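Enquirer: Just need the structure, nothing else, for what follows:
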Amino acid sequence: MNATEEPNVTASQPATDPKSQPDASGHGHGKLSVGLTARHIQFIALGSAIGTGLFYASADAIRLAGPAVLLAYVVAGLAVFMVMRALGEMALRDPSRGGSFGYYARRYLGPSAGFLIGWMFIIEMLVVAIADVTAISIYLARWWPHVPSWVWIVGVILLVTGLNLIHVKVFGETEFWLSIIKVGAIIAMIVGGLAIMIFHIGQPGSVPPGVNNLVDHGGFAPTGVLGILLSFAVVVFAFGGVETLGTASAEVQDPHRNLPRAINTIPWRILLFYVLSIGVILCLIPWTDIDGENSPFVQIFDVLGIAAAGDLLNIVAITASFSALNADSFAIGRMLHGLAAQGDAPKKLGETNKRGVPFAAVIMVAGALVVGLILNAVVEEGLFMIVASIATYATVFVWLMILISHIAMTHKIRRGEIEQGPFQAPGGLMSTYLAAAFMVMVIVLFAFDASTVPALIVGLVGTVVLVAVELLVVRPRRRQLHLD
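Expert: From the prediction side, this is the model:
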């Protein structure tokens, strides 16, 4: 099948049959189980996108842009919304396909693009997952400092692997309740912060709280336009993971009804949580008081007089990291399953167990986490952090490839090669081009901040390596199997 052929649009068809289905190569490829409801998919992307980026990394964004970071979150949120709408339009043309945007890039840009975006996404999610599981062990050390960290790490990997090996509905239910805890904590912080300002409870910063703190300390944009631009690298990464919703399209009940709902509401919910929570923090605490040594959220809980504020925040942090790890592991497994169907990964990774779960792909994720954590322990920390910074680059790269795939699909529609799908992105090609230009700008901006230069270097090198692997190894194999 060549890259210009359009798959038949299939509505919500049951995929609970565990028997292998032949893929393009004639090899058995297992069907994923349909078990995710509307509320499940609403929280899968939330689980991955709301985590360390909000609870801790937001301090770095504030340091770069001051109160104007709120504007950066709004602009980035609009761009991410366009990414999700573009992904949604492609997904609803063929919701039964696993692997999602890897499949769409292959369909509209060619096999090489499908390989590149698929494996770049896996690298992104894997690095973030390693960071999450490591963070959990650090959080648990607060209560049990004498327990070796590897004990917690092994336990967390076994737990998340077990959850991903059970029926997808169990995963969805777990992610729903974990995300509820995170969202609840954010809402509590927002309400608590407003209570501090309205009822004058304590003084969390060096000056009295109030909206005036947004402009009294050097102005709304104290670091200028350059500061706002540089903050985009941190801000965009904070939204990273929202695209994991796309990898769940093959397991959603009634996708033509539930996917549009999730795609339309999730970016706005995430944006609302980020802007409201950080806006409240900046009203309570002058941006100059936020040094990044502690989470800005800690000061809010402390000033509210909660006796176990530190322990409470630690529980929320553990929940946030485990939720993100759970969602990331799910997304990696499903992407591997999709890549296997296209001949871009070993065919074993496309097989499913009797519950419709890609068990080999899930086990591979667990193995990769173990290898990554061993490297984390033996490699010099500074070197490992430089390698880990590829996650930032990979996030933006994946979004850019989704937008380019959508542009290619739209041109095919305009030329009459394929029909218009049931779910159109707003603003036509212009909005997609603007969002793509924004992503390119973010990548270029990596070169202007010492903290993001490693992400650019490692990201570009990683891209070259993936291209070389595709040209020298994967493409000849696909030709042998007649998959190109």
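
Enquirer: use CA for all of it now, contacts and neighbours both
Expert: Fine.

Enquirer: neighbours around Pro286, how many?
Expert: As a burial measure, Pro286 scores 24 neighbours (other Cα atoms under 10 Å).

Enquirer: Hmm, it is touching Val215, no?
Expert: No - in this structure, Pro286 is not within contact of Val215 by Cα atoms under 8 Å, at 9.3 Å.

Enquirer: in the helix or strand containing Arg475, what's buried?
Expert: Here Arg475 sits within helix 475-480, counting by DSSP states H and E. Across helix 475-480, burial judged by 16 or more other Cα atoms under 10 Å covers 475, 477-478.

Enquirer: Let me know the distance separating the residue nearest to the spatial centre of the chain from Gly210.
Expert: When Cα atoms, centre = their mean is applied to the chain, the residue found nearest the centroid is Gly241 (0.7 Å). Counting by Cα to Cα, to the nearest Å, the separation of Gly241 from Gly210 is 33 Å.

Enquirer: Checking Ala135 next. Helix, strand or coil?
Expert: helix (DSSP: H, G, I helix; E, B strand; the rest coil).

Enquirer: separation between the residue lying closest to it once chain neighbours are set aside and His217?
Expert: Spatially, and ignoring its direct neighbours in sequence, Ala135 is nearest to Ser321 (7.2 Å; Cα to Cα, 6 or more residues apart in numbering). For Ser321, the distance to His217 (Cα to Cα) stands at 33 Å.

Enquirer: Looking at those two now, which is surrounded by more residues?
Expert: Ser321 (27 against 15).

Enquirer: Test my guess that the more buried one contacts Asp132.
Expert: Yes - with contact defined as Cα under 8 Å, Ser321 counts as touching Asp132 (5.2 Å).

Enquirer: Check which element follows whatever helix or strand Ile122 lives in along the chain.
Expert: Assigned by DSSP H and E, Ile122 belongs to helix 111-140. Following helix 111-140 in sequence order, the next helix or strand is helix 149-165 (DSSP H and E).

Enquirer: Which positions in that next one come out as buried?
Expert: 149, 152-154, 156-157, 160-161, 163-165.

Enquirer: One more, please, to line up against the first structure:
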Amino acid sequence: MSAQPATSAEQQRPGDTGPGSPDGLKAGLKNRHLSMIAIGGVIGAGLFVGSSAGIAKAGPGILISYALVGLMVVMVMRMLGEMAAANPTSGSFSAYADRALGRWAGFSIGWLYWFFWVVVLAVEATAGAVILEGWVPAVPQWAWALIVMIVLTATNLVSVASYGEFEFWFAGIKVVAIAAFIVIGGLAVFGILPGSDNPGNGLAHLTDHSGFLPNGPGAILSGVLLVVFSFMGSEIVTLAAGESEDPQRAVTKATNSVIWRIAVFYLGSIFVVVTLLPWDSKAIADKGSYVAALESIGIPHAGQVMNVIVLTAVLSCLNSGLYTASRMAFSLGQRSDAPAAFARTNSRGVPQTAILGSVVFGFIAVWFNYQWPDTVFDFLLNSSGAVALFVWLVICFTQLRMRGIILRENPEKLVVRMWLFPYLTWATIAMISFVLVYMLTDKDGREQVILSALVAALVVAFALVRDKLSPQRQQVDGAESRAKESVAP
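Expert: You can find the predicted model right below:
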């Protein structure tokens, strides 16, 4: 294996990744890969298995909850798209925060994001193992989790193109499944699906069981807390863009299409569920929203059909989670914020050490899940639970600063612009902050926010102390400050 050493301190700054860069990554992702990653990135297993809790909490009003969170994600993706189109990099928002807010910010949010995804690896591996054990009970659940992790680790180790190809088909299955569900379910809603068992009540179920908001307007916010984390992953395409054939085009296309992706896949599918069945249907609570909806139409073996789709979503999330965690570790290594070995690539342009380092922690988290699910793993889960919102906040504050830097240094690269800057950026910051504060009023949400904030505070404190005690980093930052002053108007 031939390894390429990490670049020098000056080369490691954000902006040096992408095709033809000295970082060692290769542009192995095709445009079709990036397109499907962008489309499938917002469709997680949480949409299929978690939506029933939201419907029970808010009734048909859960549509407003999804719309509010979707709006928030659209704003965040627009800001991230502005920065990523101007400067595609494997570190994405962590690298931009490093540049705009300071080394402590890039270090902190990068490691928190990495931590979030290695915990997700354990969650998804376990979820996939539960389904597979149901099909082949002779193989124990822990063995299935191990098999799934090993297979997808091998996929990521082969090449970035291998990851892209797997994700292309995983995401493709999810997209086709939801599109078919919306079309078939929509026909059944209005009673025009041949052979349907559903009575075809049209839009009556939106209001016929205690109204559109049966539990009051406050339930909309409770619904927001339940659905917000099912949107995590939409930002993956901006990390992957650095290894694509045409990063700027890929990011621009993904950013511009996020509105219809959320509208169709989230709002569209949930709309079909709450119009096919009353929101308080026992079937939704017992079997899950999508299985209940399919059974109401008369689809045979609806439970097994949904298990196949959920397993695909789980494998997709695992595949992308490992890719995302390893690329963030790679970027941190490039910026001397992680071991230098993480910044090395092999002859195929794969950051092998970063992948193996990430999967090792993923395996450890899986082990914790089986050994101490209600203590150690529960702590890991809750302490990473609010990281998604922290990441979105950092993206907002970073974009406020990066707009000026891009205009000053490379104004021609500002091909994607945040709407109504800076007003919508500040409005998004207010929305995310409100969700975080509101989580403190919810028992489960309170634990997630407090533990996640505690972990974040420890990481930030470590980053600040580390910067103060590192003369070499101070010299690099001082040289950059002088360089910025020399080009300032």
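
Enquirer: Structure 2: which residue goes with the residue nearest to the centre of structure 1?
Expert: Mapped onto structure 2 by TM-score structural alignment, Gly241 of structure 1 lines up with Gly233.

Enquirer: Just give the closest residue to the aligned partner of Glu175 of structure 1 in structure 2, not the sequence neighbours.
Expert: Following TM-score structural alignment, the counterpart assigned to Glu175 of structure 1 within structure 2 is Glu167. Leaving aside its chain neighbours, Glu167 of structure 2 sits nearest to Ser316 (6.1 Å; criterion: Cα to Cα, 6+ apart).

Enquirer: Tell me who's in contact with the aligned residue in structure 1 for Val76 of structure 2.
Expert: Aligned by TM-score structural alignment, Val76 of structure 2 pairs with Val83 of structure 1. Contact analysis of Val83 of structure 1 by Cα atoms under 8 Å, 6 or more residues apart in numbering lists 399, 402-403, 432, 435.

Enquirer: Pull out the buried positions in the helix or strand where Val83 of structure 1 lies.
Expert: Using DSSP H and E, Val83 of structure 1 maps to helix 69-91. Residues of helix 69-91 of structure 1 classed as buried by neighbour count (16+ other Cα under 10 Å): 69-70, 72-91.

Enquirer: what's the answer for stretch 349-359 of structure 2, then?
Expert: 349-356, 358-359.

Enquirer: Sort out for me which of those are in strands.
Expert: Under the assignment DSSP state E, the buried residues of stretch 349-359 of structure 2 contribute nothing to strands.

Enquirer: Tell me roughly how far the helix holding Arg475 of structure 1 lies from structure 2 on average.
Expert: Compared with structure 2 after the fit, helix 475-480 of structure 1 shows a mean deviation of 4.7 Å (mean Cα distance after the TM-score superposition for structure 1).

Enquirer: Just give me the neighbour total for Trp426 of structure 2.
Expert: Trp426 of structure 2 has 13 neighbours, counted by other Cα under 10 Å.

Enquirer: what's the counterpart of it in structure 1?
Expert: For Trp426 of structure 2, the residue aligned by TM-score structural alignment is Tyr433.

Enquirer: Likewise for Ala254 of structure 2?
Expert: Looks like Ala254 of structure 2 aligns to Ala262 there (TM-score structural alignment).

Enquirer: ok, its match touching His40?
Expert: No - applying Cα under 8 Å as the test, Ala262 of structure 1 and His40 come out as separate, 9.6 Å apart.

Enquirer: From Ser33 of structure 1, how far out is Asp94 of structure 1?
Expert: Separation of Asp94 of structure 1 from Ser33 of structure 1 (Cα to Cα) stands at 16 Å.

Enquirer: Which secondary structure state is assigned to Leu483 of structure 1?
Expert: coil.

Enquirer: Show the contacting residues for it.
Expert: 1, 24-25, 342-343.

Enquirer: try 10 Å
Expert: 1-2, 23-25, 111, 341-344, 475, 477 (Cα atoms under 10 Å, 6 or more residues apart in numbering).

Enquirer: among the residues you listed, who's most crowded?
Expert: Counting neighbours by other Cα under 10 Å, Ala341 leads the contacts of Leu483 of structure 1 with 29 neighbours.

Enquirer: residue in structure 2 matching it?
Expert: In structure 2, Ala341 of structure 1 lands on Gln334 (TM-score structural alignment).

Enquirer: Quick one: neighbours of Phe232 of structure 1, just the number.
Expert: Phe232 of structure 1 has 26 nearby residues by other Cα under 10 Å.

Enquirer: I'd say it and Ser58 touch.
Expert: No - Phe232 of structure 1 lies out of contact with Ser58 (Cα atoms under 10 Å); the separation is 11.3 Å.

Enquirer: what residues do those two have in common as contacts?
Expert: 69, 238.
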